[in-house]
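In: Build me a structure from this.
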Amino acid sequence: MFDSAPLHDVGALQQSEAFERALISLGTPAHRLADGTLALQRQLGPLPVHMITRAAPQSPQELIETAKSLQAKGPVILAPDTPMPLHKYGAVPLVSPSGIAQIDLNPDIDTLHKGLHQKWRNRLKHARRQSLRLTRQNMPDDPDHWLLQADALQQTRRRYRSWPIDLTLAYGRENRGQSKLFTAFWGREPVAAILILRHGTSATYHIGHARASGRIASAHTLLLWSAITWCKAKGVERLELGVVDTEEGQGLARFKLGTGAQVRPLGGTWIYWPPFSQLLRPVAHLDRRLMGSI
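Out: Coordinates of the predicted model:
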């Protein structure tokens, strides 16, 4: 197994140098602005659309100034890392904020274990009694890997979209040792797996899947604890477990929060483009309460 030294950038995966390298390798337009923010570009008909997702903490004024440097070319989509009142600066809300679960890995491993919820610890004990065999390796550069295919099928069934398989594989190719696959085997059968992406002193739970036998054996719990201990040993300070949806994904939310993770609100999604903003300004106030920016 190959574990390279960590990268130096810190913060959200979507702003990391590791993510930038993966995008560029696929020919996706992405560039660093003068303030260090990573901006992506998409084409919407004749209009170029720039997207800034989870930029490093900054003031609303600074984020809007960044958007102004791009808006002459077309609309700018902003998804701040924290809630902020962007409507005061001409942005229009599109999607209300969500919350993400994050584990602070700075405490020692015993403290992290004590922070597990009792039911989560019970499932961990159960998994340890199942004679599961765990492996850790760099994510194979294989689009037909069973985890990637299972995740793609799940996205179709549940009607959501995540990264395309090509981008997930590119991340591993361009960031050697930073895309880690943890797999649980029952005999020779892989029954569960999770993929963790490292980026600087942070890491992100990217995808995971448990087959029926894996769910019976609580394999996912054992895998995530294995990933937590590995990240801790590698100097990772923060492990992000993704969005917490307490309405439509209560079971998954409980699983994430059972690790002792804390929920932190993001800033929602906004559009900044003066022609569009002026058109929708009369009704924009209706959505402001959803953005946490009153």
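
In: switch to C-alpha atoms for all contacts and neighbour counts from now on
Out: OK.

In: Next, count neighbours for residue 265.
Out: 17 (other C-alpha atoms under 10 Å).

In: ditto for residue 45
Out: Here the count is done by other C-alpha under 10 Å, and residue 45 has 7 residues near it.

In: mind listing the strands for the stretch 101-250 of the chain?
Out: Assigned by DSSP state E, counting those that start in this stretch, the stretch 101-250 of the chain shows strands spanning 133-138, 179-186, 189-199, 202-210, 238-244.

In: who touches the most centrally placed residue in the chain in this structure?
Out: Centrality entry for the chain: nearest residue to the mean C-alpha point is residue 242, 5.0 Å, by C-alpha atoms, centre = their mean. Counting by C-alpha atoms under 8 Å, 6 or more residues apart in numbering, residue 242 makes contact with 100, 101, 102, 204, 205, 206.

In: for residue 21, same thing?
Out: 171, 174, 175.

In: quick one: which of those residues is nearest residue 70?
Out: Proximity of the contacts of residue 21 to residue 70, judged by C-alpha to C-alpha, is greatest for residue 171, which lies at 26.5 Å.

In: this one next, for a side-by-side:
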Amino acid sequence: MFDFAPSPPATALPLQQSPLFADALTAVGVNAISHVLPGGRALVIRRRWPGIGTVGLISRGPVWTGRRNPQALAGLRRALGIRHLIVNADDAADAAALRQAGFLRIAAPREVAELSLLGPREAWWASMSVKWRNRLRHGQKSGLVVTQNAFRPDPAHWLLSEDIAQQKRLNFRALPHAVTLAMASALPGAAQLFTARAAGRPVAAMLFLCHGPVASYHIGWSSDIGRANSAHNLLLWQAMQSLSAAGHQRIDLGAHNPDDAPGLARFKRGSGARTRPLGGTWACSAALGPVQSIAEWWHKT
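Out: Down below sits the predicted model:
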């Protein structure tokens, strides 16, 4: 059975700046607001820390309707009424605007992998690496049965149980499942689950969150049987076709980190995804006022 995601609106946004994410954060009690600033808007998460004050976080934003506005960024912390503001910039242009506004960079840019769903399927196939295509052919001949369904927002869902186990086994942390469940509840059909089964039992799965023209890869899991049968290659190929048919133009495959997760990075690149750097992490703080003033003056000279 294949349940298609809702028809996407026109605006392409990172998941972290999407209404879907904003509604989910509010539903789980996170202090998140959509702040309008001259020329754009930003989803801001706010949290008060004892002895530090209120800290704001903007991830992959602000989202601009036209040119970036360094002047608006320079006054953003005060406009929000907070002592500290951290911004994870989406690209180099955002980084340049933040630098001009007097923000200080506190972390280097990370990379993301983005898979285009534009053009004919022949072009998708041609963009894959030879090894990835061979693994896909292997998966297609394996006898695995692929299904697609809207993800049920059930805390006891089997995929969440498998994800908890793999996070412990592989020693990593991801977005809390409460937020995943809230996104699935906020817009039924926005969370799409692709499952590979052998003899009726799940052996691999990929969960995508659909927001506008973009679908973000959110959770992936595979058993030994799934890995032996190239299940994730098969699942991603099916997801590409299905999400494209639903009107989505790109899959955000998330972080590309060949140092810490070389196998996953190869999988993403092999699928035909393009990697690009984000803009780094930047900070503006009332405690760094004099330093930021010097940095802004230095940039202008």
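
In: what's the TM-score here?
Out: Comparing the two superposed chains by TM-score structural alignment, normalised by the length of the first structure, the resulting TM-score equals 0.89, with 283 aligned residues with a C-alpha RMSD of 2.2 Å.

In: what's the closest of the strands of the stretch 101-250 of the first structure to residue 109 of the first structure?
Out: By C-alpha to C-alpha (comparing all of those), the closest turns out to be strand 238-244, at 13.4 Å.

In: which bit of the second structure covers the closest one?
Out: Under TM-score structural alignment, the alignment places strand 238-244 of the first structure onto residues 250-256 of the second structure.

In: same thing with stretch 263-271 of the first structure?
Out: With the alignment judged by TM-score structural alignment, the segment of the second structure matched to stretch 263-271 of the first structure spans residues 275-283.

In: Now do the matching stretch: distance from first to last residue.
Out: The separation between the terminal residues of stretch 275-283 of the second structure, taken as C-alpha to C-alpha, to the nearest Å, is 25 Å.

In: Residue in the second structure paired with residue 140 of the first structure?
Out: Looks like residue 140 of the first structure aligns to residue 152 there (TM-score structural alignment).

In: Burial check on the residue lying closest to its match once chain neighbours are set aside, number of neighbours?
Out: Counting by C-alpha to C-alpha, 6 or more residues apart in numbering, residue 184 is the residue found nearest to residue 152 of the second structure once chain neighbours are left out, at 7.1 Å. Using other C-alpha under 10 Å, residue 184 of the second structure is surrounded by 23 other residues.

In: if I pick residue 184 of the second structure, what's in contact with it?
Out: Counting by C-alpha under 8 Å, 6+ apart, residue 184 of the second structure makes contact with 151, 152, 153, 190, 191.

In: Quick check: longest helix in the second structure by residues?
Out: Counting by DSSP state H, the longest helix found in the second structure is helix 231-245.

In: for that helix, packing partners?
Out: Using 3 or more C-alpha pairs under 8 Å, 6 or more residues apart in numbering; DSSP states H and E, the elements in contact with helix 231-245 of the second structure are helix 130-140, strand 191-198, strand 201-211, strand 214-222.

In: Show me what counts as buried in that helix.
Out: 231-240, 242-244 (16 or more other C-alpha atoms under 10 Å).

In: Also stretch 118-135 of the first structure?
Out: Of all the residues in stretch 118-135 of the first structure, those buried under the rule 16+ other C-alpha under 10 Å are 120, 121, 123, 124, 126, 127, 128, 132, 134.

In: again with stretch 105-116 of the second structure
Out: When burial is assessed from 16+ other C-alpha under 10 Å, stretch 105-116 of the second structure yields the following buried residues: 105, 109, 110, 111, 112, 113, 114, 115, 116.

In: who touches the aligned partner of the last one in the first structure in this structure?
Out: Read that as residue 116 of the second structure. Matched to the first structure by TM-score structural alignment, residue 116 of the second structure sits across from residue 104. When contacts are counted by C-alpha under 8 Å, 6+ apart, residue 104 of the first structure touches 237, 238, 239, 261.

In: Could you check how far the third one is from residue 52 of the first structure?
Out: Pointing back at residue 239 of the first structure there. Using C-alpha to C-alpha, one obtains 22 Å as the distance from residue 239 of the first structure to residue 52 of the first structure.
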